[in-house]
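Asker: Just to be clear, the model below is a prediction. Sequence and coordinates:
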Amino acid sequence: MSTDLVPLRAPAPAPGTAHLDVAALRAATPGMRHAHHMNAAGAALPSRATLATITEHLRMESLLGGYEAAEALAPRTEEVYRSAARLLGAAPEDIALVESASTAWQRAMDALRLGPGDRVVASSSTYVSSALHLLELRRSHGIELEVVPAGADGRIDLDALERALRTPASLVTLAHVPTSSGLVEPVAAAGALAAAAGVPLLLDATQSLGQLPVDVRETRSDIVVATGRKFLRGPRGTGLMYVGPGVRERARPTAPDVRGAQWSSAYRYEVMPGARRYETWESSHALRLGLGTALEETLGLGVERIRDHVTALAARLRGALPDVSGVRLTDPPAAASGIVTFLRQDEDPRETVRDLRALGFRLTTVPASHGQWDLGSRGLERIVRASLHVYNSADDVDALVAALNGRERRRRTAGSAARRGEAASEPLPGTVSTPAPAPDGVPWGAATTDADHADVIVVGAGVHGSSAAWHLAARGARVIHLDRYPQGHTEGSSHGRTRMIRRAYPSEVWDGLVDTAYGAWEELELAAGRRLVTVTGGLFARPTTARGGLRGPGCETVDHARAAELFPGLRLCEGFSAVHDPDAGVIDAAASLGALAALGKAQGVDRRDGCAVLGWRREGAGVRVDTERGVLRAGRLVVCAGAWTGELLSAFATRLKVVRIVNLHLGSSRRHLLEPPLLGAFSVEVPDIGLLYGIPAHGGAGVKIGLDHGPAEDPSVSAGPVTEAERERLLGLAARFLPAVDGTVEESITCRYTMAPANRFAVGALPGEDRVLVAAACSGHGFKFGPALGAALADLAEGGRRPDLDFLSPAAMGLTEEAGR
């Protein structure tokens, strides 16, 4: 096995160019596929290269051993010190690698051995952990502490600092960029004052290193502490510290470790000459190597370019927020970093962040308890913080501003409704409550006050219809949601305990939508406040002589022996190979449908179960829908009717086929062999029989198995129970591939697949009827896309475009405008 690892690198600008290739940086950042990530000041998204470095080293440790892997890659570890030194304008021997900025701060402060009579001068921008440490030293060690006030622009008052330094002091500490705003402190000027007074400067570069230049010579810093997880884009659990040669002469570690000291005789030891005296022996070599990759990427891009990019984006956001009704910018005048803070009128910032998160924006809040000398002094209990990085673009900023504008429109509409005496539903914690403008520029709800009128009528209460109804209502639309059966029925395709989710697909055309689906489930979990997806890994097997098969990002092909190591509960014989998908898992289907129904109700969805649709037609600028209970009208119709799609949309009648599917949940006296991690999601192509699929024992239910095909079935006739022949056929397959199955049939289930040509879906506008949208023909693999397709239908209903779904459009299925009419 080679130890000469060459990690992937982030795309650097071409020589002579001034701008970053944001599109390439986004493509190299997996997390940007799922959301508008604006929380770099909390934990930035790592690149694919950083992730690969970490996982490769962990793999080496598993194969070689921890000591042996560290020894093999010792030269690479030394490069981490050199990269950190280059970034800070220092020498490698001045660098120590630690677990966090707080760890670095504590070791540096402890080594100074401050006591009674020692005076520390601190900026009001000091981070909470540092402030708490200073307050404890004041209480327990008797140090004197003076907090220098901020000037009118928010920065440290340099005149006040100069006056403070006229009295002897032992240390000046300054946060380059605070956690609580986009302020940038004048560190070079402050460092010059400290140096002139002969007082060492401890610079907290936690929020600046990686987005702003930090040079220890220019800032006259004696100690610098920083973390890896923020603007350096390194992994959590990493940090670094710079300790200059001068201060090291008197700053000895209070708890020396074998990493930083040599035990030379029975009662004697010597500390190392460099900054590594502050390290400990035990550390995560994988994470440190990941930090090294992140440092190299930062150096390759150029800190000046990064600064120009993030500060321009922040300035764009800072300039736009004052024009959003109800939003107040809370950044001080001297804000000039990639951090922007604000408040929404009469709203807890945590609610603001929850609302935005449900719409795909990742921001955070900062409470006054994290910055009493700053936020507390300004009378701010908590603020919303957005922080931008190289993978963000102007589109991200504009989308956030649009979402905030939409939220204010929704609040005004709700306020008007309250004044008219109309009922308003209370949103659940974590639910979406931000609207977007409806098509044609008319706000949702503007002309829909009649109980039988809506902005959108959604037909079908399976996973796609329920998700679409929730997303539409959350964006401000008035939604009537219809299903022909009572809630909880078992005649369709979405009932049952569990479903499978996987990245492995036959063609790369699906990869983007699969990524979107994983992100959409995360957002639904956040909104619902509960776990809905459990990652178990998956194995998808077929005879080695078979053509085609699955593939996908992060997947690998394994032989039957390796498959047995991965999933001892699954038995494959020689002649089979499998695709291993480590991200595959189990969806709690019942809980997901319950969550979507509750979230929809909280947003005002008018759910009408047991109300069959008899027909529909275009009427004026909208749609008329005839039901068993009367006539309804709306601006848009969204059809997610599953097996009944052909009845409602005649164009699909000849293209869709409804088939019967049978599932069994099986027990075992050795249940652990049928549970993760000994068994995950799986499928096996069985010659002359078909595709056997299974979901491991989960949530109290036994292992679930079924065959991915069945006879044609009329959806207007009840599915009926599982027959004895169907049961025996599945039990025979279980005995062949799941040797631990020796218990009873715990549950038998029938459901329906609605199959389309090439096993695809049809998602989009009905050709020739722009007011009618459809998500039809799950083809047996659609549940995993439920939240993602619900959001897509909401986008399309608002008049937006989703080119990523063009390959699933009704036109791609062969429907023409004439056929759609």
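Answerer: Okay, I see it.
Asker: contacts, neighbours, all on C-alpha from now
Answerer: OK.
Asker: Would you map the strands across the stretch 201-350 of the chain?
Answerer: 201-204, 223-227, 239-243, 261-265, 268-271, 327-329, 339-344 (DSSP state E, counting those that start in this stretch).
Asker: could you dump those strands to JSON lines with distance to residue 25 and mean neighbour count?
Answerer: Shown next, in JSON lines, are the strands of the stretch 201-350 of the chain (distance: least, CA to CA, whole Å; neighbours: other CA atoms under 10 Å):
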{"stretch": "strand 201-204", "distance to residue 25": "27", "mean neighbour count": "27"}
{"stretch": "strand 223-227", "distance to residue 25": "21", "mean neighbour count": "29"}
{"stretch": "strand 239-243", "distance to residue 25": "23", "mean neighbour count": "27"}
{"stretch": "strand 261-265", "distance to residue 25": "41", "mean neighbour count": "13"}
{"stretch": "strand 268-271", "distance to residue 25": "42", "mean neighbour count": "13"}
{"stretch": "strand 327-329", "distance to residue 25": "29", "mean neighbour count": "17"}
{"stretch": "strand 339-344", "distance to residue 25": "20", "mean neighbour count": "25"}
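Asker: how about these in CSV, adding distance to residue 418?
Answerer: Shown next, in CSV, are the strands of the stretch 201-350 of the chain (distance: least, CA to CA, whole Å):
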stretch, distance to residue 418
strand 201-204, 49
strand 223-227, 48
strand 239-243, 51
strand 261-265, 70
strand 268-271, 71
strand 327-329, 22
strand 339-344, 20
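Asker: nearest to residue 194, of those?
Answerer: Among these, the nearest to residue 194 by CA to CA is strand 201-204 (6.5 Å).
Asker: Presented hereafter is structure B, for comparison with structure A:
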Amino acid sequence: MTAQLDGAVTSRLVAAARAATPGAGHAHHLNAAGAALPSAAVLETVVDHLRLEARIGGYEAAEAVRPRAEQAYGLAARLIGGRAEDVAFTESATVAWHRAVDGLRLGPGDRVVATSSTYVSSALHLFELRRRYGVVVEVIGADETGAVDLGALRAALRTPAALVTAAHVPTSSGLIEPAAAIGEIARAAGVPYLLDATQSLGQLPVDVTEIGCAMLVGTGRKFLRGPRGTGLLWLDPVLGGELRPPAPDVRGASWTADDEYGLLPGARRFETWEYSHALRLGLTAALEELHATGADATHRHIAALGEEMRAALAAVPGVRVVDPPAAGGGIVTFVRDGETPARTARALRVAGLHVVSVPAAHGQWDLGRRGLAGVVRASVHVYNDSDDIAALVDALSPGRTGATRVPLRGERPVSAPALLSEHVDTIVIGAGVHGSSAAWQLAARGDRVLHLEQFAAGHERGSSHGPTRMIRRAYPSPVWDDLVDRAYLAWAALEAESGRALVTRTGGLYARPADGGAGGLRGPDCTLVDGARAAEIFPGLALGEEYVAVHDPAAGVIDASGALAALAELGRGYGVRRHDGTPVLDWAPDGEGVVVRTPHGAVRAARLVVCAGPWTGSLIPAFADVLRVIRIVNIHVGSSVTSTLAPPALGSFSVDVPDVGLLYGIPAIGGRAVKIGLDLGPDDDPAAVPGPVTETERATLRALAARFLPTADGGVVADLACRYTMAPNNRFAVGPLPETPQVLVAAACSGHGFKFGPAIGAALADLAYGVPRPDLDFLDPARMLRRER
């Protein structure tokens, strides 16, 4: 256990903190320097006030809790050794920093002397002051310890300056700047000193009198364990009476006459009338808890555990701790040989360890000057102990890929029946694209998610297998446009979080007979073109004069198998417990919750999400007569001139062939041959294993390839059968069931649902949490069950 604290005391401290922190059982959370886990009391304080506002009104609720809200000033002042009247609260540390600096009214030639530890947003603000007002910005480099070169700072302040600013602890390392020594030099030079204590408040002792700063800013979300959206500003009482906010607000000023106003004394003149009272109260609760636990005990535990983590990581082969010698406290930065920090952080997230990567763009004066493109940052708090450090070391050790989840404290491998007896928040049925997206999104919002799939991972009995899918903006009705926009945004978000490139833009052509009348597809930025123009856009597709086509420049190809892998990894990273080979026998409402029965036992949850594709009707009988399951066949056809069937000569396409059906295709991409299929087929029984593609089915598709893809002159190099679950008007059912609103469904992809996968997952999570989604009204399950057309 921790060396500098008695073992029993430390154990009690950690045990109490973990018991009071819901998120501590979700993962090994090593990201207190990003946003620490709040306690249940902080969470309840925020939610209770929101409920009070909803019940009696925002103004009335604020008046009711005013005495408690006022306590925050004294609690914050006590923490930093100042007076309550010199504290102001803001929306963030960055907002506090901006208000303090702007209050100085810097002008042409005014010098700002900054340390290389300065936070990115502060540096950007200084750049803008330099551009707009001619402010001079001078950066002081580091000494051999990595801390600010005090001699260089002293020399720089021999020339008049308007401000000295430093970050007590930077975002990019565990460095601890000599804050008091900087203050002594600044005081001797008569220069105001602004200390950014964003990453030190709560983890290090901070006393404004001992440090000698004139201004201090901090945030609530990090080591104070308050809510996001809270920050504070402290001002020296003399300076606080001199600074003037450039944009006074009624909260900090009084309109005294027709053209006169007066400012409140001290820091509160920088506050604004409109702020989140719920978040402010949450910060109050967090400050109370810190004082109750003991700030000194918290500081010692964090520092000792940080020292333990730094030493443990330094001993892992292939891991290099890159903190400077002046580092300390509970933040450790490192890099892994042959791997980008972003990739390391993602792999650790999948393994159940929450850390963050910091790119050089967030600290050019530090990381950029040290030649580091980025670092992985791990940071501990009072709810962490040696078990978390051991889990991090284990995940980074040679032979571990990072893809295997590291067990939480006290967690043992258990059998499926034992695990299924545990309580969870949400059960998701089905591990296709919709179910996997929903499981990830719900877990990311804090749900304990049990994800059940009746077959083995990667099975080919449903609708989500295979290498590729099409994405397009072209749709027959504007009612889809909003969801299409959300789909594109959701895929971009999935790519960003997973670090995988999943969507390739190729453009698309969607053709119909020229004499077929109006109708067909349309959409934002889509244009109608004739056969000649279509041939110019996609030379590989032979339509002829008898066809017109809608050109969709935003259309493309989704890496379907990569998407499912990414969703599964992200789900594991957020704590989703997935069980393959676990069919659901039945389910039943249980009060406001639901009980799901499997061969391994029953489990109760607050809600159930059914994304069962072709098996929806067997789980929700009301859909059995509404949905139709059909067999669909795809083939990949070779070519003697592959480039003619690959982008840009060919993109995603479809052709409405009279008396045959809708032919669709994916260009040759990712080393695969061109893929084609027909958007119709015979009824299929989901209880049976799909039969192999027949010679007749191949011949039908080969004939269509010869007609519309002249250079698809090779053989069939691959084929597969899948299932479409078709609904009336080819729509989906997305939302709660009418009689059991704790049960949500996403059903009937109708042959075009994969492209909406991440967006449908987000929609289900929104609906589960009561977020209104009027854009989904046209997909309300009640409408489908009423057979509305």
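Answerer: Nice, I can see it. Here the structure is a predicted model, which means the values were calculated and not measured.
Asker: on that earlier part again, between the strands of the stretch 201-350 of structure 1, which gets nearest to residue 742 of structure 1?
Answerer: That would be strand 239-243 among those, by CA to CA, at 52.1 Å.
Asker: That closest one vs structure 2 - mean distance after superposition?
Answerer: By mean CA distance after the TM-score superposition for structure 1, the fitted strand 239-243 of structure 1 averages 0.7 Å away from its aligned residues in structure 2.
Asker: From the contact counts, what lies against that strand?
Answerer: Where contact means 3 or more CA pairs under 8 Å, 6 or more residues apart in numbering; DSSP states H and E, strand 239-243 of structure 1 is packed against strand 95-98, helix 101-112, strand 223-227.
Asker: Can you check which part of structure 2 whichever helix or strand comes after the second one sits on?
Answerer: With elements assigned by DSSP states H and E, the helix or strand that comes after helix 101-112 of structure 1 is strand 119-123. Across structure 2, the stretch matching strand 119-123 of structure 1 (TM-score structural alignment) is residues 111-115.
Asker: I would like the residues contacting the matching stretch, please.
Answerer: With CA atoms under 8 Å, 6 or more residues apart in numbering as the test, stretch 111-115 of structure 2 has contacts from 135-142, 148, 156, 160-167.
Asker: Give me the buried entries from the residues you listed.
Answerer: For the contacts of stretch 111-115 of structure 2, a burial check counting by 16 or more other CA atoms under 10 Å picks out 135-137, 139-142, 148, 156, 161-167.
Asker: Pull the most distant pair out of the residues you listed.
Answerer: Spatially, the most separated pair among those is 135 and 142, at 22.7 Å (CA to CA).
Asker: From what I see, residue 339 of structure 1 and residue 178 are in contact.
Answerer: No - contact criterion CA atoms under 8 Å: residue 339 of structure 1 and residue 178 do not qualify, at 9.4 Å.
Asker: Please work out how many residues are found near residue 419 of structure 2.
Answerer: 16 (other CA atoms under 10 Å).
Asker: To clarify, my last question referred to residue 214 of structure 2.
Answerer: 24.
Asker: got the contact list for residue 675 of structure 1?
Answerer: For residue 675 of structure 1, the contacting residues are 696-698, 703, by CA under 8 Å, 6+ apart.
Asker: Kindly recompute the last result at 7 Å.
Answerer: 696-698 (CA atoms under 7 Å, 6 or more residues apart in numbering).
Asker: Other residues contacting stretch 306-326 of structure 2?
Answerer: Applying CA under 7 Å, 6+ apart, the contact partners of stretch 306-326 of structure 2 are 145-147, 173-176, 328-337, 380, 389, 393, 397-398.
Asker: Pick the most deeply packed of the helices and strands packed on strand 239-243 of structure 1.
Answerer: Highest mean neighbour count of these: strand 223-227, a mean of 29 (counted as mean count of other CA atoms under 10 Å).
Asker: Which neighbouring elements make contact with that strand?
Answerer: Under the contact criterion of 3 or more CA pairs under 7 Å, 6 or more residues apart in numbering; DSSP states H and E, strand 223-227 of structure 1 touches helix 101-112, strand 201-204, strand 239-243.
Asker: mean distance, that strand to its aligned residues in structure 2?
Answerer: Per aligned residue, strand 223-227 of structure 1 averages 0.7 Å (mean CA distance after the TM-score superposition for structure 1).
Asker: which residues touch that strand?
Answerer: Strand 223-227 of structure 1 has contacts (CA under 7 Å, 6+ apart) with 100-101, 104-105, 201-206, 209, 238-244.
Asker: Now with 6 Å, please.
Answerer: The contact list for strand 223-227 of structure 1, computed with CA atoms under 6 Å, 6 or more residues apart in numbering, reads 100-101, 104, 202-206, 239-243.
Asker: Could you give the separation of the host helix or strand of residue 470 of structure 1 from the chain centroid?
Answerer: Taking DSSP H and E as the definition, one finds residue 470 of structure 1 inside helix 463-474. Computed by CA atoms, centre = their mean, to the nearest Å, the chain-centroid distance of helix 463-474 of structure 1 equals 21 Å.
Asker: Settle this for me: residue 355 of structure 1 is touching residue 407, isn't it.
Answerer: No - contact status for residue 355 of structure 1 versus residue 407: not in contact, 8.8 Å apart, counting by CA atoms under 6 Å.
Asker: Between the two, point out the one with more neighbours.
Answerer: The neighbour count for residue 355 of structure 1 versus residue 407, taken as other CA under 10 Å, is higher for residue 407 (27 against 23).
Asker: As JSON lines, the helices and strands packed on strand 239-243 of structure 1 with distance to residue 472 of structure 1 would be great.
Answerer: Output for these, formatted as JSON lines (distance: least, CA to CA, whole Å):
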{"stretch": "strand 95-98", "distance to residue 472 of structure 1": "47"}
{"stretch": "helix 101-112", "distance to residue 472 of structure 1": "43"}
{"stretch": "strand 223-227", "distance to residue 472 of structure 1": "40"}
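Asker: Nearest approach to residue 191 of structure 1 belongs to which of these?
Answerer: Once those are compared by CA to CA, strand 223-227 is nearest, at 11.2 Å.
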